[in-house]
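1. My questions are about this predicted structure, shown below with the sequence.
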Amino acid sequence: MGFLTSNIGLILFVVLAVVIVLWAISTYNQLISAREFVRNSMGQIAAQIESRWDALQNMIEGTKQYAEYEAKTLESITEQRTSLGQTAAVAEVAKDDELFNQAMGRLLAIAESYPDLKASSVYQETLKNVDRYEQQVRQSRMIFNDTVTKYNRVIQSVPSNIIASLFNFTTEAYFENTATKTDMPSWS
């Protein structure tokens, strides 16, 4: 018993150190997991946006037979965009949205000038696909914002904020409503 009583302080120190190390590892893993959920959510948005652009590109191809010059203008807009991935920033997605809305607005204006284009079944079906992808992008953004909320809470909560700051975890930005996103778009 003499050894135990004389080294009780050391034993308590070792036990406390082990508990702190285990807590730090657990918290770090929780932060990594939360960050990966954020990245996965952004990846979902990027996939939906890519599909939306593919549908728009299909509409541009259909427009070529009616208005070659306008189709080239639309293609130049699509060439300005950069591919988004799971590490894309909210600002990059917003810029992509601007380009998409610019191209879509132009395409709708062209369709107004060419009634045969507007009436074609391919145009109508593609318009439905663009709308469907737009709705999926909106849904993916809501999921992203929920995921970011959970991630940001972990980073800012005591005591996990200590580990977050030690390993340079930073808060993520949210998607916010803009003037163009307050109402559901109407493509027809």
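-> Ah, there it is.
2. From here on, just use CA atoms for contacts and neighbour counts.
-> Fine.
3. Residue 129 touches residue 55, doesn't it?
-> Yes: shown here, residue 129 and residue 55 form a contact pair, counting by Cα atoms under 8 Å, at 6.4 Å.
4. More neighbours: which of these two?
-> Set side by side, residue 129 and residue 55 show more neighbours around residue 55, with 20 against 17, by other Cα atoms under 10 Å.
5. gap between the two ends of stretch 111-131?
-> Stretch 111-131 has its terminal residues 16 Å apart, counting by Cα to Cα, to the nearest Å.
6. now it, how far from the centre of its chain.
-> Taking Cα atoms, centre = their mean, to the nearest Å, the mean C-alpha location of stretch 111-131 is offset from the chain mean by 28 Å.
7. List the buried residues for it?
-> Across stretch 111-131, burial judged by 16 or more other Cα atoms under 10 Å covers 111, 117-118, 123-124, 126-127, 129-131.
8. can you tell me which two in the residues you listed are farthest apart?
-> Farthest-apart pair in the buried residues of stretch 111-131 is 117 and 131; separation 17.6 Å (Cα to Cα).
9. how far does stretch 101-115 sit from the chain's center?
-> The chain centroid and the centroid of stretch 101-115 are separated by 27 Å, computed with Cα atoms, centre = their mean.
10. repeat for stretch 31-46
-> That offset, for stretch 31-46, works out to 8 Å (Cα atoms, centre = their mean).
11. Past the one helix or strand residue 20 maps to, which element shows up next along the chain?
-> Taking DSSP states H and E as the definition, residue 20 sits inside helix 8-64. Downstream of helix 8-64, the first helix or strand assigned by DSSP H and E is helix 68-80.
12. quick one, that next one and helix 8-64 angle?
-> Counting by axes from the mean of the first three to the mean of the last three Cα atoms, to 10 degrees, helix 68-80 lies at 170 degrees to helix 8-64.
13. Okay, the residue positioned nearest the centre of the chain and residue 16: tell me how far apart.
-> For the chain, the residue sitting closest to the mean C-alpha position, by Cα atoms, centre = their mean, is residue 42 at 3.0 Å. Note on residue 42: its distance to residue 16, by Cα to Cα, is 39 Å.
14. ok, now residue 72?
-> Look at residue 72 and residue 16: by Cα to Cα, they are 68 Å apart.
15. same thing with residue 143?
-> Using Cα to Cα, residue 143 is found at 39 Å from residue 16.
16. same question, residue 81
-> Separation of residue 81 from residue 16 (Cα to Cα): 53 Å.
17. Looking at those two, which one has more neighbours?
-> Between residue 81 and residue 16, counted using other Cα under 10 Å, residue 81 has the larger neighbour count: 16 against 12.
18. hold the first one in mind and look at this next one:
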Amino acid sequence: MICLDSLLSGIGSMIRMVIFIAVIVAGFGIYSYNKLQRFGQGVKSANATVLTVIQKRADLVNKLMDIAREYGNHEKLVHITLSNNLVDTFKEASAAMANLNAMAATYPELKANGAYQQLMNQINAVETELQHKREQYNHVAQTYNSERLQIPTVLFSGVLGFNEAPYFDFDNLQEIKEFKTDDGQLLKEMLATASSRAMDVTQKGLDKVQTKLQKKTENDINDCENEIK
């Protein structure tokens, strides 16, 4: 009986320990998830602002080309297509600006055009804004990347779908645009897995208790039969 009590006590302690560990892991997982989600949303908000400024720049360059067409060199003044590939959009706008600057040097009357000057001032302001937004984005991305590498967050960041945020570079605009974080599905799967494992361990413990009880009962019956004989 003492052995059985010890067994039951040991299995009970093991089950409590498993449940305790599962609760701790789930708690850290939820804490890390909420923190990373908050910083991840900051990254997505910052990159959305950067991408909006890039598209605004392309729109202004298109308007500038409409004015420049009145002065010649039409074959080089092709409207920028605002495609999903922002790298192409940015490069096309930069190439168009180079052509426009060359035209302005060739046609002084274009450079003196009031509408042209106004648009150029707006483009210069947008480019300054773009540089500012770029610095803001990189700061937010650095904060997020630093947070995801801290303990205990680093133990969960990859599992929960929080990958490293790309830093701003005009050659990786597409990566910045496509950056995303988990929508909650991976967290649900992690919690479901932890719960399932805890249940498995508990069930195995109960099965051991049942086996021991059954064996003890059989032994008791055999002892009784032997005494009767």
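-> Good, I have the coordinates. All figures in this text were calculated on a predicted structure; none of them were measured in a lab.
19. what residue of the second structure matches up with the residue nearest to the centre of the first structure?
-> Residue pairing (TM-score structural alignment): residue 42 of the first structure is matched to residue 47 of the second structure.
20. Surely its match is in contact with residue 137?
-> Yes: Residue 47 of the second structure lies in contact with residue 137 (Cα under 8 Å); the separation is 6.2 Å.
21. where's residue 105 of the first structure relative to residue 116 of the first structure, distance?
-> Distance, residue 105 of the first structure to residue 116 of the first structure, by Cα to Cα: 18 Å.
22. wait, I meant residue 96 of the first structure
-> Applying Cα to Cα, the value for residue 96 of the first structure to residue 116 of the first structure is 29 Å.
23. now do residue 165 of the first structure
-> From residue 165 of the first structure across to residue 116 of the first structure, the span is 60 Å (Cα to Cα).
24. Equivalent analysis for residue 172 of the first structure, please.
-> Noted for residue 172 of the first structure: a distance of 46 Å to residue 116 of the first structure, by Cα to Cα.
25. Please apply the same query to residue 61 of the first structure.
-> Separation of residue 61 of the first structure from residue 116 of the first structure (Cα to Cα): 15 Å.
26. again with residue 8 of the first structure
-> Computed with Cα to Cα, the distance linking residue 8 of the first structure and residue 116 of the first structure is 89 Å.
27. Tell me the secondary structure at residue 170 of the first structure.
-> coil (DSSP: H, G, I helix; E, B strand; the rest coil).
28. Residue in the second structure paired with it?
-> In the second structure, residue 170 of the first structure lands on residue 163 (TM-score structural alignment).
29. for residue 117 of the first structure, same thing?
-> Aligning on TM-score structural alignment places residue 117 of the first structure opposite residue 110 in the second structure.
30. check which helix or strand covers the residue lying closest to its match once chain neighbours are set aside.
-> Nearest non-adjacent residue to residue 110 of the second structure, counting by Cα to Cα, 6 or more residues apart in numbering: residue 104, 5.7 Å away. Taking DSSP H and E as the definition, residue 104 of the second structure sits inside helix 86-106.
31. hang on, the earlier thing: any idea how many residues pack against the residue nearest to the match of residue 170 of the first structure when sequence neighbours are not counted?
-> Closest residue to residue 163 of the second structure apart from its sequence neighbours, by Cα to Cα, 6+ apart: residue 157 at 7.0 Å. Using other Cα under 10 Å, the number of residues around residue 157 of the second structure comes to 20.
32. What is the helix or strand where residue 125 of the first structure lies packed up against?
-> Per DSSP H and E, residue 125 of the first structure falls inside helix 121-156. Counting contacts by 3 or more Cα pairs under 8 Å, 6 or more residues apart in numbering; DSSP states H and E, helix 121-156 of the first structure packs against helix 8-64, helix 160-166.
33. who wins for proximity to residue 177 of the first structure among the ones you listed?
-> helix 8-64 (15.8 Å).
34. Now which residue in the second structure aligns to residue 29 of the first structure?
-> Under the alignment (TM-score structural alignment), residue 29 of the first structure pairs with residue 34 in the second structure.
35. Tell me how far its match lies from residue 94 of the second structure.
-> For residue 34 of the second structure, the distance to residue 94 of the second structure (Cα to Cα) stands at 40 Å.
36. neighbour-wise, which of those two wins?
-> Taking other Cα under 10 Å, residue 34 of the second structure and residue 94 do not tie; residue 94 has more neighbours (15 against 12).
37. how about the more buried one, what's its match in the first structure?
-> Checking TM-score structural alignment: residue 94 of the second structure goes with residue 101.
38. before we move on, what about residue 20 of the second structure?
-> Under the alignment (TM-score structural alignment), residue 20 of the second structure maps onto residue 15 of the first structure.
39. So what's the residue count around its match?
-> Counted by other Cα under 10 Å, the residues lying close to residue 15 of the first structure total 12.
40. how far away is it from residue 9 of the first structure?
-> From residue 15 of the first structure to residue 9 of the first structure the distance is 10 Å (Cα to Cα).
41. again with residue 109 of the first structure
-> On the measure of Cα to Cα, residue 109 of the first structure and residue 9 of the first structure end up 79 Å apart.
42. just checking, residue 65 of the second structure touches residue 100?
-> Yes: at 7.3 Å, residue 65 of the second structure and residue 100 qualify as touching, with contact defined as Cα under 8 Å.
43. Contact partners for the match of residue 117 of the first structure?
-> Applying Cα atoms under 8 Å, 6 or more residues apart in numbering, we find residue 110 of the second structure in contact with 68, 71, 103-104, 116.
44. Which of the residues you listed are still contacts in the first structure?
-> For the contacts of residue 110 of the second structure, the contacts that persist in the first structure are 68, 71, 104, 116, with contact defined as both residues aligned by TM-score structural alignment, their matches' Cα atoms under 8 Å.
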